[in-house]
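Participant: Dropping a prediction and its sequence here:
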Amino acid sequence: MRGRPAPMALWTAHDDLAALVRERWGALLARVNADVSERYAAGEPLPRWFAKAAADSGLTSFAVPREAGGQGAGPRAWGRVLEEIGYLCEDDAVPYTVSMQAGIATALWEADRRAPARRYVPPIVEGTSLAALAYSEDADPFAPSTLLHHTGDGFLLTGHKTHVSGAALADVFLTYARDDNGDMVALIVERDDPGVRLGPTASVGHRTNGPRTLTFRDTPVPADRIVAARDGLGHAQCFLNARRLVAACGPLGRARALLERCARRTASTTRYGRPLSELPNVQGALGRMYIALEAAQAMLHRAFDRAESGRCDPLFDPVVTAAKHFVVEQLRFVTDQSFRVLGGHSCYGDPRYGRALRDVTDLIVAAGAQDTLEVLLGTVAVSACHTSSRKDDPS
C-alpha cells in the first residue's frame, strides 16, 4: 500500500531567484520587517535609511540601464526579483519604492532631453535622492488640469495632484501638466521649490508608501527640467505601460506567502477533533487559492517574456495590460479566500491579513483602474476584429 506522497515545495520554479534575493537582500528585508506592523498602523513611511541601503546593496540599480549606472537586468529578471522580495518582505512599500526609482531613472535616461537625466539619475541610483510620480488628479488622466505657463526664460507651474505615493520622502517628482498650447508636458519638480506644498491624504492601503497630496502654486520651473516638451502624453503612456508590468509583482509574492501562512494556520487549528486542514472544504479553498496564484504567475511571466523579447507596444500593450488586470483579480480572490477560511483569526488574530486586504484593494486603481483597462482592452478587441473582417472581405 502506498503512503502519502512526500511534501513538495509549492514554488519550485523560484528556487534560483529565491536564493539570489535571500543572499543579496535578505538581511535588508528582515530589517524592514522588524517594525512594519507598527509603521503601518501609524501610517509611517519606510525609514529614510532604506533608500541608501537599497542602493548600496545594488537593489535600486538592478534594472537601471548599464549606461545610466545600473546593472541592466531585463524585464523578466527584474519582475521575478520583485516577486521574491514581495514573498520575503511584509511591507509592500519596498517593491513599490525600488521599482519606482528604477522606473523613473530609466524614463529620464531614455527621454530625448539629456539635462534632467544628467542631473537626477545619478543621485537616484546612488540612493541619495528619492523620486516619486505625481500624476493622479481624479480627472481625465490624459488631460491634466495642472498648467505650465511659459514665462520667457522658464515656466510657472500651478495645479494639484490628489494622491502621490512616496511623496512623504521624495526629493523630486516626475509630473505632467498642460502647456499654453494645451499639450501635455513631462517635467521635474523638486520638493524644495517655491510654491510646492505637501498635504495629507487618506489611503485605503499601502500606508507605508508615504502617500500625500501635492500642490503647485506659481512654482518656477527652469527650462532644463522639461523632460518631454512635445509628446508628454506619449511619455506618460510609456511610463504607465511599464508600471503595469511591475505593479503586481511584489504583491504576487506576498500573496504566495499569505497562502503558506494560511495553510500553516489551518494545520495547527483543531475543529471537530481534527486539524482544520483535513476538512475537505478547507482543502478545496486552499487548492483554489493555489490555482489562482499559479495562473497569475503564468500570465505575468508571459507578459515578461513578451517584454524581454522586445515585442511589447511601449505605449499600450494588451498582453501587459491584461496581465496586470488578471493578476490583481487573482490576488483579490486569494485574500478574500484567506478570510473565509480563517474566520475571526484573519480579522483580529494576525494583522497581516488586514494589511493584505487593504493593499490589494489599492491595486484596483494602480497603473490604470481595472474597469478602465477592461474598456481599453475591449476597444483593442473590437479594432482587431474589424481589421480581420476587412482582410477577409473579398470585395
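Facilitator: Cool, the structure landed.
Participant: C-alpha only now, for contacts and for neighbours.
Facilitator: Fine.
Participant: Distance of Ile188 relative to Val81?
Facilitator: Distance of Ile188 to Val81, given as CA to CA, to the nearest Å: 28 Å.
Participant: Please identify the helix or strand for Asp362.
Facilitator: According to DSSP states H and E, Asp362 maps onto helix 351-362.
Participant: ok, second structure coming up, stack it against the first:
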Amino acid sequence: MQTANKKNMANFLVAYLLSAFGYEFIFFGMTIYVYEVSQSAFKVGLFAALTFLPRLFASFYGIVADQNSRTKVFAWATAITGCLVTLMALQSSIAWIYLIWLLIAVFLTFIANVRTALMTEIMTQDNYLRGNSLVLILLNSAKVCAPVLAGAASAAWGVASLFYCTGMIYCLSALVCIRIRLPAANTIKRERKIMINLKEALQYTRGNPDVRFLLSVGILWRLFIGLQVSLFVIYIKSYLLGSDTDYGLFMTTIGLGSILGSLAGPWVVKRVPYSSVIFWGMSLHYASFIILGLLHDFYAALIVIFFSYIVFYATLVGLHSLRDKATRVEIRGRVYGSVTALLTPPAIISMLAGGYLTSLFGVGNVLLGAGILALTSFYLLNRPKINLILH
C-alpha cells in the first residue's frame, strides 16, 4: 500500500508539472504575441481577462469533479486541451485564435480545479502542508523554465512551434495521469440538482470562518494585484525600456522567488501562527508593488520582485493548507470551484481597468496606486486582529 501511494504521488506530481508547464509555456508566448501585434495595454488586458472568463463557471466544473473520478476528469481535460492547442497552430486569424483560446481556457479551469482536489485525495491531512509546498514548487519551476524555453522555441521555429510543443505536453500529462490508481471515493449523487450542489458549496463557504476569510483575502488580491498579469510585459518593455529577454528574465526571477518561498513556507508556518504569517506576508507583498511603481532601474526591480514572491509564496503555502484543512473532502471540488468563480469578476475587472488606466496614467503610477489600495484594504480587513498580531 505504501508503494502504491508513492507511485500515485509520483504520477500525480509529474502530471501536475506537465500541465503547469504547458500553461506557462503557451501563456507566456501568447502574451508577448498579443502585445507585439496590438501594441495596446488594453488589448493585452482583454486577452488576459478572456483567459479568466470561464472561471466564472468554475462551480459547475467542481460539481463534475465531485461526481466523477477526479483522475479521469484530470486526464480527459488535459487530453482535450492538448488537442485544442495543436488545432490553434493551424489558425492564422487572430479572431480564431482568440475563440479557440477561450475553449482552452474552459479546460484549463477544469484542470486547475480538479488537480487541487486530487492532491488532497492522494495526500493525507497531516501532509497537506507538504503537499501544497510540493505543488507550488512544481508550479513555479514551470514559471522559471517556460519564459526561457518559450522564447528560444519561438525564435528558432516560430510562434506555431509553441502550440505544437504545448499540445504534446498536455497529451503526455494525460497519459501519466491515467496511471494514478485510487480507491473509489465518495462522490455526490448525480440525480441531485445542480443548484442544490451549488447552494451547499456557497453555504459552506459562507459558514466556515477560515474559508470566508481566505476568500476575502483572495478577492482583494485579485482586485488590486490581478492586473500584474497583463501589465508586467508593459512595465518591462515600455516603462523600463527592456527587451523580450529582459521580460523573460523578470518572469524567471518571479519564478525563482516563488520556488524559494514555497520551500520556506512549511518551515515558516510550523513556527509562526497562521494569522501572523498571513498578515506580515501579504503586507510586505503589497508594499513591493508600491516600490516597483517608484523604481526606474531594471535590476532594482528584479531584486524587489524576487523578495516579493519569496514572501508571497511562503504565505501562500499557509493559506492553501488552511483552506484544505477547513474544507470537507467530499465537497472540495464544489467549494474550490465556487471560490474560483467568486474570485474571477475582480480579476477580470482588475486586468481591464489596469490596461485602461495604464493608457491614461502610465504603468508605474498604476502599480503604485494598486499597491497602496491593496495594502489599505488588507489593513481594513484585518483591523480587528491588528492589535492582537502586533502584540
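Facilitator: Looks like it came in fine. Computed from a predicted structure; not experimentally measured.
Participant: TM-score for these two?
Facilitator: For this chain pair, the superposition-based TM-score is 0.35 by TM-score structural alignment, normalised by the length of structure 2; 214 aligned residues with a CA RMSD of 6.4 Å.
Participant: follow-up on the earlier one: Ile188 and Val81 of structure 1: which is more packed in?
Facilitator: Val81 (25 against 22; other CA atoms under 10 Å).
Participant: Is the more buried one in a helix, a strand, or coil?
Facilitator: Classification of Val81 of structure 1 by DSSP: H, G, I helix; E, B strand; the rest coil places it in helix.
Participant: Contact partners for it?
Facilitator: 17, 21 (CA atoms under 8 Å, 6 or more residues apart in numbering).
Participant: Which SSE is immediately downstream of the one helix or strand Leu240 of structure 1 maps to?
Facilitator: Assigned by DSSP H and E, Leu240 of structure 1 belongs to helix 232-246. Note on helix 232-246 of structure 1: by DSSP H and E, the next helix or strand toward the C-terminus is helix 249-267.
Participant: Give me the buried positions along stretch 291-303 of structure 1.
Facilitator: Going by neighbour count (16 or more other CA atoms under 10 Å), the buried part of stretch 291-303 of structure 1 is 292-294, 296-297, 299-303.
Participant: and which of those is nearest to Ala41 of structure 1?
Facilitator: Leu293 (27.5 Å; CA to CA).
Participant: which ones are touching that closest one?
Facilitator: 252, 255-256, 330-331, 334.
Participant: Over to Leu87 of structure 2?
Facilitator: Counted by CA under 8 Å, 6+ apart, Leu87 of structure 2 has zero contacts.
Participant: Roughly how far does it sit from Val106 of structure 2?
Facilitator: On the measure of CA to CA, Leu87 of structure 2 and Val106 of structure 2 end up 16 Å apart.
Participant: Could you do Ile386 of structure 2 as well?
Facilitator: For Ile386 of structure 2, the distance to Val106 of structure 2 - CA to CA - is 39 Å.
Participant: quick one, which of these two is more surrounded?
Facilitator: The neighbour comparison of Ile386 of structure 2 against Val106 (other CA under 10 Å) goes to Val106, with 21 against 15.
Participant: Centre-most residue in structure 2?
Facilitator: Ala112 (8.1 Å; CA atoms, centre = their mean).
Participant: helices or strands up against the helix or strand containing that one?
Facilitator: Here Ala112 of structure 2 sits within helix 94-122, counting by DSSP H and E. Under the contact criterion of 3 or more CA pairs under 8 Å, 6 or more residues apart in numbering; DSSP states H and E, helix 94-122 of structure 2 touches helix 2-38, helix 41-52, helix 58-67, helix 70-88, helix 332-361.
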